[in-house]
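Chemist: Fold the following for me, if possible:
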Amino acid sequence: MYLLANRDESYQFRTGAEVLKLMDAVMLQLTRARNRLTTPATLTLPEIAASGLTRMFAPALPSDLLVNVYINLNKLCLTVYQLHALQPNSTKNFRPAGGAVLHSPGAMFEWGSQRLEVSHVHKVECVIPWLNDALVFFTVSLQLCQQLKDKISVFSSYWSYRPF
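Modeler: Next up is the predicted model:
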């Protein structure tokens, strides 16, 4: 987007390569935006605990709950993890869970000096129709950008062609 912001309205592109470079930058941003909607971030349980989502509620949630909010395609998802502390002398084999969009009951993690285990998971999804429209618009925008790039490439090769 720096490439766009640095030009005034009267700027004229001089080469096809210059336009292609700009189109690549625009397409990269469109792809990132589309991927953000189609692929939720995978977070570890400590990352969710540190995110502050649990602290946004008033009145405050009980300390044995973790909350994650994310977008997946055209849905807003809310996941609530109910936790219980593992006893320090527990015979359970402690294996910290890795990153995931949705953690299962039995997933374990350390938070501070405490070892915790997910005992219950509750997930709620709400369809947001305009998110589906946004996905369609991102896809169509990418297709149009690619078509423009293809046409510019054809004209660039035509102008640089020297038959003699």
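Chemist: Going by C-alpha atoms from here, please, whenever you check contacts or count neighbours.
Modeler: Fine.
Chemist: mind listing the strands in this structure by residue range?
Modeler: With DSSP state E as the criterion, the chain has strands at 65-72, 75-85, 108-111, 114-127.
Chemist: how about these in a markdown table, adding distance to residue 54?
Modeler: Putting those into a markdown table (distance: least, C-alpha to C-alpha, whole Å) gives the following:
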| stretch | distance to residue 54 |
| --- | --- |
| strand 65-72 | 5 |
| strand 75-85 | 9 |
| strand 108-111 | 14 |
| strand 114-127 | 14 |
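Chemist: Second chain to compare with the first, below:
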Amino acid sequence: MEEEAEVLRKELKWILEDQVHKVLQEVQHTLQECSRRFPIRCGLDENKSLVVPHRILLSSPNGGSTIKCVVTLLGDSICDADINFKHKQAKDHHNFKTTINPEVSWKLQQIQDAGNYLVKAMFSLNQIDKDHVFHSAKEVFLLLDELISSLNQGRSCLAYPKRKSIEDIIYSRNMQILVPPVPNDTALSFYIHSSKLIMSLYSINMSSQGRTEITSRQQIECTVQWLNEAVMLFTLALQQCQQLRDKISILKQYEEVS
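Modeler: This next block holds a predicted model:
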């Protein structure tokens, strides 16, 4: 039993001294690849950036939508858009068109936030000198837990959009940039859900109690390839960190107490 424990102690020592840096290099490579898809400055050669304008047609997943929308997505901004939808006035429906102009972009906060958490994770890695020797499982856990937290939050920004109230949508800065402004009984929002860019169009009404109520909601969407890749790379980096943590966690009980 003691011989087995000694073998496991040596394995843990080998992992701490040799394997941790190798895994951290793999994580760093994954994060650098992910960062190429975000409009962030993190020491990356600008020639390696994959941030370019993408012209995107949004459509209903079920077909038959009365909304037509074409946008240009550049990093964390919708820098151009043509939006057409049916608007009811009295008993009639009229076509209404509004636009987003390149001079004033619609900012996608989710992408900004995900990029910020990515930068935070990369900063944590860059603090570790390549010649640093890890002497304990606890020391590695502190770093990995910090990385895992940043990566989880970054991925969640894209995968799990925060629910906003209709008031938040109506009075948001983004709604003010539409030209011409949408009718008072209409609101719209763009948001990210994992690899999809989604636009929701709301018909709204003021209740007798003075509350804003949603009377109907339509949705159109499109899969964005680089967002899909970004989510996958966040996930890969998380797996790399978690696998190393799990491996060390199993051996930690055999760690020599100094």
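Chemist: What lines up with residue 131 of the first structure in the second structure?
Modeler: Residue pairing (TM-score structural alignment): residue 131 of the first structure is matched to residue 227 of the second structure.
Chemist: would a markdown table of the strands of the first structure with distance to residue 48 of the first structure and mean neighbour count be doable?
Modeler: Rendered in a markdown table, the data for those read as follows (distance: least, C-alpha to C-alpha, whole Å; neighbours: other C-alpha atoms under 10 Å):
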| stretch | distance to residue 48 of the first structure | mean neighbour count |
| --- | --- | --- |
| strand 65-72 | 6 | 20 |
| strand 75-85 | 10 | 17 |
| strand 108-111 | 11 | 19 |
| strand 114-127 | 13 | 16 |
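Chemist: Regarding the first structure, what is its longest helix?
Modeler: Secondary structure of the first structure read by DSSP state H shows that its longest helix is helix 129-159.
Chemist: Just want the angle from that one to strand 75-85.
Modeler: Between helix 129-159 of the first structure and strand 75-85, the angle comes out at 120 degrees (axes from the mean of the first three to the mean of the last three C-alpha atoms, to 10 degrees).
Chemist: if we can go back for a sec, so which of the strands of the first structure gets nearest residue 154 of the first structure?
Modeler: Nearest to residue 154 of the first structure among the strands of the first structure is strand 65-72 (37.9 Å), distances taken as C-alpha to C-alpha.
Chemist: Over which residues of the second structure does the closest one lie when aligned?
Modeler: Here strand 65-72 of the first structure aligns to the second structure at residues 186-193, judged by TM-score structural alignment.
Chemist: ok now do the nearest residue to residue 222 of the second structure once chain neighbours are set aside, which residues does it touch?
Modeler: Excluding its sequence neighbours, the residue lying closest to residue 222 of the second structure (C-alpha to C-alpha, 6 or more residues apart in numbering) is residue 58, at 5.0 Å. Residues near residue 58 of the second structure by C-alpha atoms under 8 Å, 6 or more residues apart in numbering: 68-71, 198-199, 220-222.
Chemist: As TSV, the residues you listed with distance to residue 144 of the second structure would be great.
Modeler: Formatted as TSV, those follow (distance: C-alpha to C-alpha, whole Å):
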residue	distance to residue 144 of the second structure
68	45
69	42
70	41
71	39
198	33
199	36
220	39
221	36
222	34
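Chemist: All set now, cheers.
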